[in-house]
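Asks: Give me a 3D structure for the following:
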Amino acid sequence: MRGLGTILWLGLKELRVLRADPVLLLLLLYTFTVAVYTVATGMKTEVRNAAVAVVDEDRSDLSRAIAAALLPPQFRPAVAMTPAEVARALDAGRITFALQIPPRLEADLLARRPVNLAIDVDATAISQAGNGSGFIQQIVQQEVAARLGGTASPIDLVLRTRFNPNSTPEWFSAVMQVVNSTLILSIILPGAALLREREHGTLEHLLAMPVTPLQILLAKIGANALVIVGAAVLSLLLVVHGLLGVPLAGSLALFVLGTVLFQLSVAALGVLLATVTSSTGQFGLLALPSIILMMLLSGSMTPLESMPPWLQWAVQLLPTTQFVALSQAVLYRGAGLEVVAPRLAVLAMLGAAFLGVTFLRLRRSLAG
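Replies: Sure thing, here's the model as predicted:
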């Protein structure tokens, strides 16, 4: 009980220090509010409001129907251009797609003669270019079938989209940004707290008191975890669910449990990086690539299925990969404890391993 009281006292000290630091408080507020909202609403890879031009050399009812079918939200209203204007507009970046309709399109289709339509694409935005050209091809085929009487297919394919029926990108990016913000702050805050103690000379004062390195480690991780988990929950409720309207399908308590276990490992990593550096600048140089690597390989920004098989297996040892999978299962699909229990167990083991290594390194660093 005396040891727990010491950890509680040290944790309260960390909270008072954090409260007195306006820069860290502003970073915490920005990361879980403005950053979540702007990333969810601003970073889009799907086709939205793409500029498209139509070179209509047929001037038939079918060609006008095709041009009129290029509608928001995927496309802006189509702009009529000549071939020379299209080339200049593509070079200047004013349009992304240019549909060229040849002469006698409708007459050739009615006569069952082959017809070629051309789509010029600005592929500097590769994801938008690929998806947008697919949409245009689908629109052309639908209009041709509607105007000229396409043959019915013997197969009626019905598509059912689960967990995100309207394929709204904010539903995915908002929650993943909360996960990424939790990762960033969980590494930065505990590591910065230890470095601040060393740079201000207060670490020696702590060592002169009846406290152990383990108590110092648990206090720094626990105090910052309390703040970060609380901020993440408020961000989910107020920004993600309240402001952006993203439904939270599963148990919030189960998500909090996973977040706490995730905190143990990544916060310990932040302290570990702080023990091998002598200044805040060096800590930032080590923390930045670590954060970027874990974010890119976690499945929150790129799908794990697109990675090589050996890398898919290797990234399972990263706490971020486990936490992203747990968050998606709980918050998107409403998974219960029986589904995510293996993820929780792996997070607990990774947290214990990181804590053990960090404790040994911290004790050696303080002894030196």
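
Asks: contacts and neighbour counts: CA atoms only from here.
Replies: Fine.

Asks: any idea how far stretch 16-25 is from the chain center?
Replies: In terms of CA atoms, centre = their mean, to the nearest Å, the centre of stretch 16-25 is found 27 Å from the chain centre.

Asks: Now do the end-to-end distance for that stretch.
Replies: Counting by CA to CA, to the nearest Å, you get 12 Å between the two ends of stretch 16-25.

Asks: Can you point out the buried residues in that stretch?
Replies: The neighbour-count check on stretch 16-25 (16 or more other CA atoms under 10 Å) flags 18, 24 as buried.

Asks: residues touching residue 350, list them.
Replies: Going by CA atoms under 8 Å, 6 or more residues apart in numbering, residue 350 touches 265, 317, 319.

Asks: Show me which of those are buried.
Replies: Using 16+ other CA under 10 Å, the buried members of the contacts of residue 350 are 265, 319.

Asks: possible to save the contacts of residue 350 as CSV with secondary structure?
Replies: Listed next are these as CSV, based on DSSP: H, G, I helix; E, B strand; the rest coil:
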residue, secondary structure
265, helix
317, helix
319, helix
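
Asks: Tell me the one among the contacts of residue 350 nearest to residue 161.
Replies: Among the contacts of residue 350, residue 319 lies closest to residue 161 (CA to CA), at 29.2 Å.

Asks: Next up, identify which helix or strand the residue most central in space within the chain is on.
Replies: The residue lying closest to the centre of the chain (CA atoms, centre = their mean) is residue 176, at 4.0 Å. Assignment of secondary structure by DSSP states H and E places residue 176 within helix 169-200.

Asks: buried sites along that helix?
Replies: 170-196.

Asks: Skipping its backbone neighbours, what lies nearest the residue nearest to the centre of the chain in space?
Replies: residue 300 (5.8 Å; CA to CA, 6 or more residues apart in numbering).

Asks: to compare against the first, here's another:
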Amino acid sequence: MWNRIKALVWKEFLQLRRDRLTIGFVLVMPLAQILIFGFAVNTDVKHLPCVVYDESRSQESRDFVDGLAATQYFDLKSRVDSEAAFTREIDMGRAQVGVWFPPDYARKLRSGGTAEAMVVVDASNPTTASNAIATAVGVSQMRGTTLLFQRMGYGQATQPIPPIDLRVRPWYNPNLRSPNFIVPGLVGVILAMTCVIYASGSIVKEKERGTLDQVMVTPVRPFELFLGKIIPVIGVAYLQLTVLFGAARLLFAVPIAGSVPLLYATALFFIVPMLGVGILLSTAADTQAQSTQMAILTFLPMVFLSGYIFPIEGMPLFFQGLAQIIPLTHFLIIVRAIVLRGAGMEAFWPQLIKLTVFGMVVWSMALRVMKRASA
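Replies: Have a look, this model is predicted:
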């Protein structure tokens, strides 16, 4: 009996050794998860892009900005000269934090009064916003304490009047509600999963049933075959998009601040590349089990590295670069810009270009693999 069991066990190991995809699924996926969670996952985000509107133009305001930069949580990206430019930098997503000093900021500090300053934070991501707010308030308190001790030393502070009154304004998600950030991103994740998994089984089913060869000997071209496979999925994806945003609005009170037609139009720039990924996997796989494994291997890194849960700004540079070739990364920027900030196409046209380029590349690869397989 034991000899028969040993022979069966040895046979299974031999089959496993020949199945490289299963070995990759068993070994590579856990290793990738360890690397991602160990290196890329970081909720303590630093180097947030910051814009400064300094009407005071004084040494006191520059000292405050230097204090913010010294924490490494803020990177000064630009200085603007008008309220409109200040608002535009944050609306366009070029800055996540804005600091505004009124003209009398330095005069009030020098006269022993309380000077006001304002910090605006893009609260689309509550985790990032909370860290930014806490850091800015901490810098303000430290700077205020230093000024208060100086006043006491000069005999100017007979009463402990706070030197700095920092006004914090979280924009786009003023209550820092997590559903406002999570739910729109979840829509993108579900769309990606639907497109990749559904499309990854479309061609390989024909292979397993033996009908693919019959189709290929007809006048149908590979591109026409692909169109016939993906057009129904596009309809399903748009139906899914409608149901998900309807549920988000009714169940979680997630507002859609921007244009709904624009949201639907830009979704196509994401759906088509993701279907291309699924079709590419389907043409490369020989069985449905292989296509499912390849889809999971492809999909899980997308979720973790796209900024859906963990901010990309907190990842090492290597993973930040890797995130730029993931379509979900760019669609999340688009959907959150429209839903939360009410932004127009001028705020995310670079993401649309990247999605278009990615779609052209992945569909070209799928067509090349399909032609090679049918030759």
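
Asks: Helix, strand, or coil at the corresponding residue of structure 2 for the residue nearest to residue 176 of structure 1?
Replies: Using TM-score structural alignment, the partner of residue 300 of structure 1 in structure 2 is residue 308. Using three-state DSSP as the criterion, the local structure at residue 308 of structure 2 reads coil.

Asks: close enough to count as contact, residue 308 of structure 2 and residue 332?
Replies: Yes. When contacts are counted by CA atoms under 8 Å, residue 308 of structure 2 is listed as touching residue 332 (7.2 Å).

Asks: what do those two both touch?
Replies: Contacts common to residue 308 of structure 2 and residue 332, judged by CA under 8 Å, 6+ apart, are residue 185.

Asks: Which parts of the stretch 1-150 of structure 1 are strands?
Replies: 52-56, 79-80, 97-101, 118-121 (DSSP state E, counting those that start in this stretch).

Asks: got the ones you listed as CSV, with distance to residue 309 of structure 1 and mean neighbour count columns?
Replies: Compiled in CSV, these are given as follows (distance: least, CA to CA, whole Å; neighbours: other CA atoms under 10 Å):
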stretch, distance to residue 309 of structure 1, mean neighbour count
strand 52-56, 39, 24
strand 79-80, 46, 14
strand 97-101, 36, 24
strand 118-121, 33, 16
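
Asks: Mind putting those strands into a markdown table with distance to residue 215 of structure 1?
Replies: Putting the strands of the stretch 1-150 of structure 1 into a markdown table (distance: least, CA to CA, whole Å) gives the following:
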| stretch | distance to residue 215 of structure 1 |
| --- | --- |
| strand 52-56 | 62 |
| strand 79-80 | 68 |
| strand 97-101 | 61 |
| strand 118-121 | 61 |
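
Asks: So which bit of structure 1 is the helix or strand harbouring residue 61 of structure 2 matched to?
Replies: Residue 61 of structure 2 belongs to helix 59-70 when assigned by DSSP H and E. The aligned range for helix 59-70 of structure 2 in structure 1 is empty, by TM-score structural alignment.

Asks: need the next SSE after that helix, C-terminal direction.
Replies: Trace forward from helix 59-70 of structure 2 with DSSP H and E and the next one is strand 74-80.

Asks: okay, the angle between that following strand and helix 59-70?
Replies: 140 degrees (axes from the mean of the first three to the mean of the last three CA atoms, to 10 degrees).

Asks: okay, now the residue in structure 2 that residue 212 of structure 1 lines up against: neighbour count?
Replies: In structure 2, the residue matched to residue 212 of structure 1 (TM-score structural alignment) is residue 221. Residues within reach of residue 221 of structure 2, counting by other CA atoms under 10 Å, total 13.

Asks: re the thing from before, quick one: the residue nearest to the centre of structure 1 from residue 41 of structure 1, how far?
Replies: Taking CA to CA, one finds residue 176 of structure 1 at 13 Å from residue 41 of structure 1.

Asks: Quick check: the aligned partner of residue 324 of structure 2 in structure 1 vs residue 298 of structure 1, distance?
Replies: Aligned by TM-score structural alignment, residue 324 of structure 2 pairs with residue 316 of structure 1. The gap separating residue 316 of structure 1 from residue 298 of structure 1 is 9 Å, by CA to CA.

Asks: Residue 341 of structure 1 now?
Replies: Residue 341 of structure 1 is 19 Å from residue 298 of structure 1, by CA to CA.

Asks: Pick out whichever of those two has more residues nearby.
Replies: Comparing residue 341 of structure 1 with residue 298 by other CA under 10 Å, the one with more neighbours is residue 298, at 24 against 13.

Asks: Any buried residues in stretch 299-317 of structure 2, and which?
Replies: So, applying 16+ other CA under 10 Å, buried residues of stretch 299-317 of structure 2: 299, 301-315.

Asks: Check those residues against residue 264 of structure 2 and report the nearest one.
Replies: Of the buried residues of stretch 299-317 of structure 2, the one sitting nearest to residue 264 of structure 2 (CA to CA) turns out to be residue 308, at 19.6 Å.

Asks: Give me the distance between that closest one and residue 360 of structure 2.
Replies: Distance from residue 308 of structure 2 to residue 360 of structure 2, by CA to CA: 24 Å.

Asks: what residue of structure 2 takes the place of residue 361 of structure 1?
Replies: By TM-score structural alignment, residue 361 of structure 1 lines up with residue 369.

Asks: wouldn't its match be in contact with residue 284 here?
Replies: Yes. Residue 369 of structure 2 lies in contact with residue 284 (CA under 8 Å); the separation is 7.1 Å.

Asks: neighbours around the equivalent of residue 168 of structure 2 over in structure 1, how many?
Replies: With TM-score structural alignment as the matching criterion, the partner of residue 168 of structure 2 in structure 1 is residue 159. Using other CA under 10 Å, residue 159 of structure 1 is surrounded by 6 other residues.

Asks: go on, residue 289 of structure 1?
Replies: 11.

Asks: Run through the neighbouring helices and strands of the one helix or strand it maps to.
Replies: For residue 289 of structure 1, the element it lies in under DSSP H and E is helix 280-296. Applying 3 or more CA pairs under 8 Å, 6 or more residues apart in numbering; DSSP states H and E, we find helix 280-296 of structure 1 packed against helix 169-200, helix 252-275, helix 319-327.
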